[in-house]
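In: one predicted model, sequence on top.
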Amino acid sequence: MFEIAAAAGNPYASLMTYLPLILMFLVLYFLLIRPQQKRTKTRNMMLGNLKKNDKIVTIGGLHGTIVEITDDVVVLRVNDATKMTFDRSAVNSVVSTSTVEEK
């Protein structure tokens, strides 16, 4: 009963009960959610900036050079005789970008 009387007299008592929950959400946001959003944004920019003759690595570890690229598909040249087709989302990283564009 004493707590009810103290809560009725203090207008900030209800805020103080929710303060730990609010603080936990803020910590989770800054430690988990925000960094993941930054990684996703960086990856989407990398996938959007792919171009012909970029040397890339796929998520499976295959190294190759982009020969053709469309909205969804990337064709890689693995060696002189082998070309492989992958989804654009299968690209893990760009090793080096091409400085000269072919026409």
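Out: Good, I have the coordinates.
In: switch to C-alpha atoms for all contacts and neighbour counts from now on
Out: Will do.
In: and the strands in this protein?
Out: Taking DSSP state E as the criterion, the chain carries its strands at 55-58, 63-69, 73-77, 83-87, 91-96.
In: for these, which one sits closest to residue 35?
Out: strand 91-96 (18.0 Å; Cα to Cα).
In: just to revisit the earlier point, and the strands of the chain as JSON lines, adding distance to residue 45 and mean neighbour count?
Out: Below are the strands of the chain laid out as JSON lines (distance: least, Cα to Cα, whole Å; neighbours: other Cα atoms under 10 Å):
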{"stretch": "strand 55-58", "distance to residue 45": "15", "mean neighbour count": "20"}
{"stretch": "strand 63-69", "distance to residue 45": "16", "mean neighbour count": "20"}
{"stretch": "strand 73-77", "distance to residue 45": "16", "mean neighbour count": "20"}
{"stretch": "strand 83-87", "distance to residue 45": "16", "mean neighbour count": "14"}
{"stretch": "strand 91-96", "distance to residue 45": "11", "mean neighbour count": "16"}
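In: second structure follows, compare the two:
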Amino acid sequence: MSFLTLAAAAGAAPAAAPAGAAWQPIIMLVIFGLIFYFMLIRPQSKRAKEHKSMIEAIQKGDEVVTIGGIVGKVVKIKDQFVVVALSDDNQIIVQKHAVSATLPKGTIENVYSNN
């Protein structure tokens, strides 16, 4: 019976917090914030900046790949849209932001000549 009394008394008394422990959670939050910034936010903003500069640099005659994987040559550039020629008689209109990459000149010809 004395064991139950000791267990009840130990559970009722709150443990004293060690001195200086109030600043530790703040330091942990700062460390997690820095990790989050350097591993997620900074690389994503860098990628977005590179994509924006690539879109602004698109010119007539560039070979591009869209987000959907369509490869073609830029025929006309409008404000928010790009006309991409898939072949001599096929053209599609895509948004500028749907262009995922520009290809080196001659890539389309190399793909056709290898097949």
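Out: That came in fine, so what should we check first? The structure displayed is predicted, hence computed values, not measured ones.
In: TM between them?
Out: The TM-score (TM-score structural alignment, normalised by the length of the first structure) is 0.80; 92 aligned residues with a Cα RMSD of 1.9 Å.
In: out of the strands of the first structure, which gets nearest to residue 9 of the first structure?
Out: Closest approach to residue 9 of the first structure among the strands of the first structure (Cα to Cα): strand 91-96, 59.0 Å.
In: residues in the second structure aligned with the closest one?
Out: Counting by TM-score structural alignment, strand 91-96 of the first structure falls onto residues 99-104 of the second structure.
In: contacts for that stretch, please.
Out: 51, 54-55, 58, 62-67 (Cα atoms under 8 Å, 6 or more residues apart in numbering).
In: can we see that at 10 Å?
Out: Here stretch 99-104 of the second structure makes contact (Cα atoms under 10 Å, 6 or more residues apart in numbering) with 51, 54-55, 57-58, 62-73, 81-82.
In: next one: stretch 75-86 of the first structure
Out: By Cα under 10 Å, 6+ apart, the residues outside stretch 75-86 of the first structure that reach it are 52-58, 62-69, 72-74, 87-88.
In: just the helices in the second structure please.
Out: For the second structure, applying DSSP state H gives helices covering 2-12, 24-36, 42-56, 107-114.
In: spatially nearest residue to residue 81 of the second structure (excluding sequence neighbours)?
Out: Nearest residue to residue 81 of the second structure, sequence neighbours excluded (Cα to Cα, 6 or more residues apart in numbering): residue 95, at 4.3 Å.
In: run through the residues that contact the one you found.
Out: Counting by Cα under 10 Å, 6+ apart, residue 95 of the second structure makes contact with 66, 77-83.
In: contacts only, for the aligned partner of residue 20 of the first structure in the second structure.
Out: Under the alignment (TM-score structural alignment), residue 20 of the first structure pairs with residue 28 in the second structure. Applying Cα under 10 Å, 6+ apart to residue 28 of the second structure gives the contacts residue 34.
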